[in-house]
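**Q** A predicted structure for the sequence below; I have some questions about it.
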Amino acid sequence: MTTLPDAPWRHRAGMDRLLAALDAKGGATRFVGGCVRDALLGLEQSDVDLATRFTPDEVLARLEAAHIKAVPTGIAHGTITAVAAGTPVEVTTLRRDVETYGRHATVAFTDDWKEDAARRDFTINALSADPLTGEVFDYFGGLDDLAARRVRFIGDPLQRIAEDHLRILRFFRFHARFGTGAPDAEGMEACAARANDLMALSRERIADELLKLLALPDPTETVRLMIARGIFRPVLPEIESADRLAALAEAERAAGIAPAAIRRLAALLPADPAAVTAVGSRLRLSNRQIKRLASAAATQTGPEAPLAYRIGAAEAVDRILLHGSPGPGLKALESWQKPRLPVSGGDLIAMGLSEGPAVSMAIQAIEAEWIEAGFPPDKAEVRAMARRHVDQALRSSQ
């Protein structure tokens, strides 16, 4: 019998009270999904999901009786968020699919653990565990697949993809995170055959999966495979090569810089701010994400701190990693705070300049010299710079 390791999240505050309310001792409730998978792999886990035989109404009643806050986050599909000791835990009634179409499904509640497990996408995600004994329940060979680091669909991959087109991208993301060697052949062939199904998905969902994939430590080989098998072609034909992504991932490792999904997306797209802005808009990225993507696509670089001052620290890190020559000080930019020029237009007017364009021009010249000098913080030193520029402006106006 395989048992769940004694992970810290099993003993978090409020968990015992929640499990007692949902009769885990009587076998009515189990840990399910990612928390079970990750615990078996020795990975840290923050999100904990429970599945239960109780209907949503029964769950609400039991939580109320135990004085545990209940939020009906997805009650139509059987999900309630229980907040015990300030920590949210999703509790979902066991379900079976009545009808599935794309990203949507009509479900019925059940008390059959295997029926519920059969709804999940991959065998490694269909594991469940008794919260008290730790016994792991495996209906579809997920433990063997986990040991082999193999991502495999439950049942017929083509049918599972027809039920939920997003599973194409999830297959590759989970392989990049958990898999070793070549992906499961049957699953990969199904994904390649059904790649056009991605066109039916919202661009927000595609973006979310893609950014999750790119945020992994090194998804390069998986992305190469996706390009070779035509996965991106229906929805992101701009992605044609992973060579720049490979170079970026190596540069990040060498510099000790954490992966950034938007930076890595820029490495997959043309080095053209207008082109990547169009892609970002198509993917419904936020304005902030689009701005960073466009900045990363621009090829102009320069010394680290001056570049960071002009365009922002994160953006400077992106540009230098993508288009420049990262130096030993690059990592320091991750915590770099933009300094403030120690003199203002009011100071220059007090020195004798008249309000107007001359003040703006002088400030720009002072700022350029201050940047070149390495942002000296001493106000007296900067005022001396300012005095020279003001005197020059006054002479020029005579």
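**A** Cool, the structure landed.
**Q** for the rest of this, base every contact and every neighbour count on C-alpha atoms.
**A** Fine.
**Q** ok, and for whichever strand or helix holds Ala368, which residues are buried?
**A** Assigned by DSSP states H and E, Ala368 falls within helix 357-372. In terms of neighbour count (16 or more other CA atoms under 10 Å), helix 357-372 has its buried residues at 358-359, 362-363, 366-367, 370-371.
**Q** who does it touch, helix- and strand-wise?
**A** Judged by 3 or more CA pairs under 8 Å, 6 or more residues apart in numbering; DSSP states H and E, the packing partners of helix 357-372 are helix 345-350, helix 379-397.
**Q** among the buried residues of helix 357-372, which one lies nearest to Glu250?
**A** Ile371 (30.3 Å; CA to CA).
**Q** now, which of the buried residues of helix 357-372 sits nearest Gly312?
**A** Distances from Gly312 to the buried residues of helix 357-372, taken by CA to CA, are shortest for Ile371, at 14.1 Å.
**Q** am I right that that closest one is in contact with Pro306?
**A** Yes - at 6.2 Å, Ile371 counts as touching Pro306 under the criterion of CA atoms under 8 Å.
**Q** picking up where we left off before, quick one: distance of the helix holding Ala368 to the chain centre.
**A** 40 Å (CA atoms, centre = their mean, to the nearest Å).
**Q** between helix 379-397 and that helix, find me the angle.
**A** 140 degrees (axes from the mean of the first three to the mean of the last three CA atoms, to 10 degrees).
**Q** which residues sit against helix 357-372?
**A** 306, 341, 344-345, 348-349, 353, 376, 382, 385-386, 389-390, 393 (CA atoms under 8 Å, 6 or more residues apart in numbering).
**Q** hmm, which of the residues you listed are the buried ones?
**A** The buried subset of the contacts of helix 357-372 (16+ other CA under 10 Å) comprises 306, 341, 345, 348, 353, 382, 385-386, 389-390, 393.
**Q** residue contacts, the residue minimising distance to the centre of the chain?
**A** Note on the chain: the residue nearest the mean C-alpha position is Lys212, at 4.2 Å, using CA atoms, centre = their mean. Contacts for Lys212 (CA under 8 Å, 6+ apart) come out as 173, 261.
**Q** repeat for the one 3 residues further on
**A** Contact partners of Ala215, counting by CA under 8 Å, 6+ apart, are 259-261.
**Q** where's Asp111, which helix or strand?
**A** Using DSSP H and E, no helix or strand contains Asp111.
**Q** you'd agree it is up against Ala117?
**A** No - contact between Asp111 and Ala117 fails when scored by CA under 8 Å: they sit 11.4 Å apart.
**Q** those two: which has the busier surroundings?
**A** Applying other CA atoms under 10 Å to Asp111 and Ala117 shows that Ala117 carries more neighbours, namely 25 against 16.
**Q** the strands in this protein, which residues?
**A** Assigned strands in the chain, in chain order: 29-32, 49-52, 69-74, 79-84, 87-93, 95-101, 104-109, 128-129, 136-137 (criterion: DSSP state E).
**Q** export those as TSV, with columns for mean neighbour count.
**A** Output for the strands of the chain, formatted as TSV (neighbours: other CA atoms under 10 Å):
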stretch	mean neighbour count
strand 29-32	26
strand 49-52	24
strand 69-74	16
strand 79-84	21
strand 87-93	22
strand 95-101	16
strand 104-109	15
strand 128-129	26
strand 136-137	22
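**Q** ok, structure two:
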Amino acid sequence: MAALEAAGGAGSARFVGGCVRNALLGKPVDDIDIATTLTPPEVISAVKGAGLKAVPTGIDHGTVTVVSGGKPFEVTTLRRDVETDGRRAVVAFTTDWVEDAQRRDFRLNALYADAAGVVFDPTGEGVADAAAGRIVFVGDAEQRILEDGLRILRFFRFCAWYGRGEPDADGLAACARLKDRLGQLSAERVSKELLKLLAADDPRPVVRVMAASGVLSAVLPQAQGLARFDSLVGIETEQLFQCDPLLRLAALLPDDSTVGLEVAEALRLSNAQRDRLVAALGREPRVVSWMSPREARRAVYRLGAQAFCDRTLLAWAASDRPAATIQWRALLPMAQTWPRPVFPLSGEEVMAAGVPKGPMIGLIMREVEDWWIDHDFTDDKLSMVEQLKAVAQGMAY
């Protein structure tokens, strides 16, 4: 800030957006954005002169990332929109703080503060909105959405994170009218915003409004209903589990791994997220609260600890047996702490039993592995060798 003001004069740089909003609300601040009247070349020159690193990350839109103390700060020149197509904007630089505020999404995000902590509220309502938990678009809600359709999801995300009471009626109506514009956005932008929304402490009221407005089906047509989702969030809250946005996404979907794959591909989830979602929505082996320890170990071995825990929580959320909380909960630490054994039989041992090299080795190993699992992962190697011989003799090869 000192470097920018040294180049542009007092008042030429202000903190902006989420960092100001969260500071006012006493909430943690993650990213720190700075707005300035300086142009990108002037920003680069100013910060380099102060010994800081400048990276032109979004130079066409006026953004320079400045690295200070190993931390990135996005410094963006004041802007006004010249042309928008609902996904990206052509901007022109300005020195007018009010004009810059008019292109932002919500009034509580159109807040600025100087280095001394003096807050500037160009819309006149941003500070009051933040304090009251109101999520209101800057100016005309429909126009803001036409500029960027992602603002529909951002409206609901900010309602989930910062809103209190009923959503702003004008904003909600505009989101419902323009929900089809979500289909014009990149899947990556949609999935990132959707998972952020689902990561709120309690997104249930907002997701219900999304469903009623038709926005949920526009962004997630595979959603089957809200009962299991509501129950899962309740379990996380009551049991003090960490909220899990990907599992909450799974709770909105049917237990069908094919649907999980379809959603993962439509949202362009990462490979790890895709695999987890698909595994969580599989149907076999079925997880129930009354599983014996032996049955539970068998399922953990087949599924892995993560998928087993995911299926346990989803089944728990779908269960109509609230008195089974102790049984459901007991399954989770077992899966997380049980040392999953390694099948102790090798292909060489199968060949040593007289089985010729080829695909029959794999078939016999799977048969013996099933026996080993059924015997609760016995470490009796002699019994396993005897079973191997019996299986090998019983197969024609």
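**A** Received it, and whenever you're ready, just let me know what you need. Just so we're clear, the structure is a prediction, and the values are computed from it rather than from any experiment.
**Q** re earlier: so for Gly86 of the first structure, which of the helices and strands packed on helix 357-372 of the first structure sits nearest?
**A** Closest among these, once you apply CA to CA, is helix 379-397, at 48.1 Å.
**Q** what lies in contact with that closest one?
**A** In contact with helix 379-397 of the first structure (CA under 8 Å, 6+ apart) are residues 342-343, 348, 351-353, 358, 362-363, 365-366, 369-370, 376.
**Q** over to stretch 16-35 of the first structure?
**A** Residues beyond stretch 16-35 of the first structure that count as contacts (CA under 8 Å, 6+ apart) turn out to be 45-54, 59, 62-63, 66, 68, 82, 84, 124-132.
**Q** the second structure: which residue goes with Met186 of the first structure?
**A** In this structure residue 186 of the first structure is Glu, not Met. The alignment partner of Glu186 of the first structure in the second structure, by TM-score structural alignment, is Asp170.
**Q** and Gln45 of the first structure? What does it align with in the second structure?
**A** Match for Gln45 of the first structure (TM-score structural alignment): Val29.
**Q** contact partners for its match?
**A** 18-19, 22-23.
**Q** make it 6 Å
**A** Val29 of the second structure makes contacts with Cys19, as judged by CA atoms under 6 Å, 6 or more residues apart in numbering.
**Q** how close does it sit to Cys159 of the second structure?
**A** Val29 of the second structure is 18 Å from Cys159 of the second structure, where distance means CA to CA, to the nearest Å.
**Q** same check on Ser68 of the second structure?
**A** 32 Å.
**Q** now do Ala92 of the second structure
**A** 30 Å.
**Q** for the alignment partner in the first structure of Leu195 of the second structure, which non-adjacent residue is spatially closest?
**A** Taking TM-score structural alignment, the alignment pairs Leu195 of the second structure with Leu211 from the first structure. Of all residues not flanking Leu211 of the first structure in the chain, Ala261 sits nearest, at 5.3 Å (CA to CA, 6 or more residues apart in numbering).
**Q** to which residue of the second structure is that neighbour aligned?
**A** Using TM-score structural alignment, Ala261 of the first structure lines up with Pro245 in the second structure.
**Q** and Ala297 of the first structure, by the same measure?
**A** By TM-score structural alignment, Ala297 of the first structure lines up with Leu281.
**Q** ok, how many other residues are close to the spatially closest residue to its match that is not a sequence neighbour?
**A** Excluding the flanking residues, the one nearest Leu281 of the second structure by CA to CA, 6+ apart is Asp255, at 4.5 Å. For Asp255 of the second structure, the count of nearby residues is 20 (other CA under 10 Å).
**Q** returning to what we had before: tally of neighbours for the match of Ala297 of the first structure?
**A** 24.
**Q** what's near enough to touch it?
**A** 255-257.
**Q** repeat that with 8 Å
**A** So Leu281 of the second structure contacts 250, 254-257, 260, 311 (CA under 8 Å, 6+ apart).
**Q** of those residues - the most surrounded one?
**A** Result: Arg311 is most packed of the contacts of Leu281 of the second structure (other CA under 10 Å), 27 neighbours.
**Q** surely that one and Ala280 touch.
**A** Yes - between Arg311 of the second structure and Ala280 there is a contact under CA under 8 Å: 5.3 Å.
**Q** related to what we said a few turns ago, which of the contacts of helix 357-372 of the first structure lies closest to Gly74 of the first structure?
**A** Pro306 (48.9 Å).
**Q** residue in the second structure matching the closest one?
**A** Aligned partner of Pro306 of the first structure by TM-score structural alignment: Arg298.
**Q** just the buried residues of helix 357-372 of the first structure now: which is nearest Trp336 of the first structure?
**A** Nearest to Trp336 of the first structure among these, with distances taken as CA to CA, is Ile371, at 14.6 Å.
**Q** and that closest one, how close does it get to Phe140 of the first structure?
**A** Taking CA to CA, one finds Ile371 of the first structure at 62 Å from Phe140 of the first structure.
**Q** got it, and Ala254 of the first structure?
**A** Ala254 of the first structure is 41 Å from Phe140 of the first structure, by CA to CA.
**Q** which one's more surrounded, those two?
**A** Higher neighbour count among Ala254 of the first structure and Phe140: Phe140, with 20 against 12, using other CA under 10 Å.
**Q** how about the contacts made by the more buried one?
**A** 123, 126, 154.
**Q** neighbours around the residue mapped onto the last one from the second structure, how many?
**A** Aligned by TM-score structural alignment, Ile154 of the first structure pairs with Val138 of the second structure. Per other CA under 10 Å, the neighbour tally for Val138 of the second structure reads 22.
**Q** wait, Val138 of the second structure sits on Arg107?
**A** Yes - taking contact to mean CA under 8 Å, the distance of 5.2 Å between Val138 of the second structure and Arg107 places them in contact.
**Q** if I look at the residue nearest to Arg164 of the second structure when sequence neighbours are not counted, how far off is Arg107 of the second structure?
**A** Using CA to CA, 6+ apart and skipping residues adjacent in sequence, the residue nearest Arg164 of the second structure is Gly133, 4.8 Å away. Applying CA to CA, the value for Gly133 of the second structure to Arg107 of the second structure is 11 Å.
**Q** shared neighbours of the two, anything?
**A** By CA under 8 Å, 6+ apart, no residue touches both Gly133 of the second structure and Arg107.
**Q** what about the closest residue to Glu44 of the first structure other than its chain neighbours, how many neighbours?
**A** Distances taken as CA to CA, 6+ apart place Asp38 nearest to Glu44 of the first structure, at 6.9 Å, with adjacent residues excluded. Counted with other CA under 10 Å, residues neighbouring Asp38 of the first structure total 17.
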